[in-house]
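K.L.:
Model the following, please.
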Amino acid sequence: MTTPITFDINDGDGVTLVRVGEGIFTDNRDPLLTALLHLADTPGTGIVVDLSDVPLCDSGALNMLVQVHQRVTATGGSLRLINPQPMVANILNVTNLDRLIPIDTDASDDAEGNRK
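P.N.:
Coordinates of the predicted model:
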């Protein structure tokens, strides 16, 4: 069994920064998925997911990101990923999710999505 997932949510002006603290896998993603889908239901919201502490993910995590992207864009919002570790960045590239979801591989963002 995978370690339970940890994450923090910080709201800014229309943008929410979500910092994930563990690997994202099919058997631990549900609390994060629920939180992200809840955020995505707010019309026009921007969601920034910080992956700097996520060393690895599986297809369940990729599916989660697609679900959140579809939901948030349907409500006029956006999803952006920042700081993926090399293995996760490679997975996003190989699966072409980096063409669907904007990814910033070298970002230091605050809750409003502004570079520090």
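
K.L.:
going forward, measure contacts and count neighbours with C-alpha atoms only.
P.N.:
OK.

K.L.:
Show me the residue sitting in the middle of the chain in space.
P.N.:
With distances taken as CA atoms, centre = their mean, the chain has V49 as the residue nearest its mean C-alpha position (3.4 Å).

K.L.:
Next, the structure of the following sequence, for comparison with the previous one:
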Amino acid sequence: MAENHRTETTPAEQPHGLSVVAATTDGIHVLTVTGEIDHHTGDQLRRALDVTDAVRPHIVIDLHQVTFMDSSGINILITTHQKVTAAGGWLRLAAPTHPVQRVLQLVGIDQLIDCHPTLRHALTP
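P.N.:
This is a model prediction of the structure:
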């Protein structure tokens, strides 16, 4: 039986803010992110990804509504990947938009972190 838990953060005060909705499904922490991930909004995503107390954390970040991501977002993804992997877990990215996918490919994140075309694919073992 699927376990579901959902929390939501509100968009940042900036005109191009960020919204992060967190849910847990079958032990997987799913973050659905909407908006822009940059140096103004990155802390909000970083806080949502704080899994220091989780044992073998499994995280999927749904990026299908992210319109922009700069180096701040890349650094957050790399740091989270390192922490989660060190704890015996994994991080997956789901459904990045074309602009975000392009950034992921340019810096090679798609070679480091599993990227999936849909959320359903990312949640499949």
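
K.L.:
Matching the residue nearest to the centre of the first structure against the second structure, which residue comes up?
P.N.:
Here V49 of the first structure is matched to I61 in the second structure, going by TM-score structural alignment.

K.L.:
hang on, its match is in a helix, isn't it?
P.N.:
No - I61 of the second structure is assigned strand when assessed by DSSP: H, G, I helix; E, B strand; the rest coil, not a helix.

K.L.:
Could you measure from G77 of the first structure over to A35 of the first structure?
P.N.:
Using CA to CA, to the nearest Å, G77 of the first structure is found at 15 Å from A35 of the first structure.

K.L.:
Compare these two (neighbour count), which wins?
P.N.:
Shown here are G77 of the first structure and A35; by other CA atoms under 10 Å, G77 has more neighbours (21 against 14).

K.L.:
What distance do you get for the more buried one to N28 of the first structure?
P.N.:
With CA to CA as the criterion, G77 of the first structure and N28 of the first structure are 25 Å apart.

K.L.:
The match of V49 of the first structure contacts T32, doesn't it?
P.N.:
Yes - I61 of the second structure lies in contact with T32 (CA atoms under 8 Å); the separation is 6.0 Å.

K.L.:
Apart from its neighbours in sequence, what residue is nearest R46 of the second structure?
P.N.:
Closest residue to R46 of the second structure apart from its sequence neighbours, by CA to CA, 6 or more residues apart in numbering: I76 at 6.4 Å.

K.L.:
can you confirm the one you found is in a strand?
P.N.:
No - according to three-state DSSP, I76 of the second structure belongs to no strand; its state is helix.

K.L.:
what about the counterpart of L106 of the second structure in the first structure, neighbour count?
P.N.:
Applying TM-score structural alignment, one finds that L106 of the second structure aligns to V94 in the first structure. For V94 of the first structure, the tally of surrounding residues (other CA under 10 Å) stands at 10.

K.L.:
Look up how far F7 of the first structure lies from V94 of the first structure.
P.N.:
V94 of the first structure is 25 Å from F7 of the first structure, by CA to CA.

K.L.:
and what of P102 of the first structure?
P.N.:
Separation of P102 of the first structure from F7 of the first structure (CA to CA): 20 Å.

K.L.:
Helix, strand, or coil at A89 of the first structure?
P.N.:
A89 of the first structure ends up helix, using three-state DSSP.
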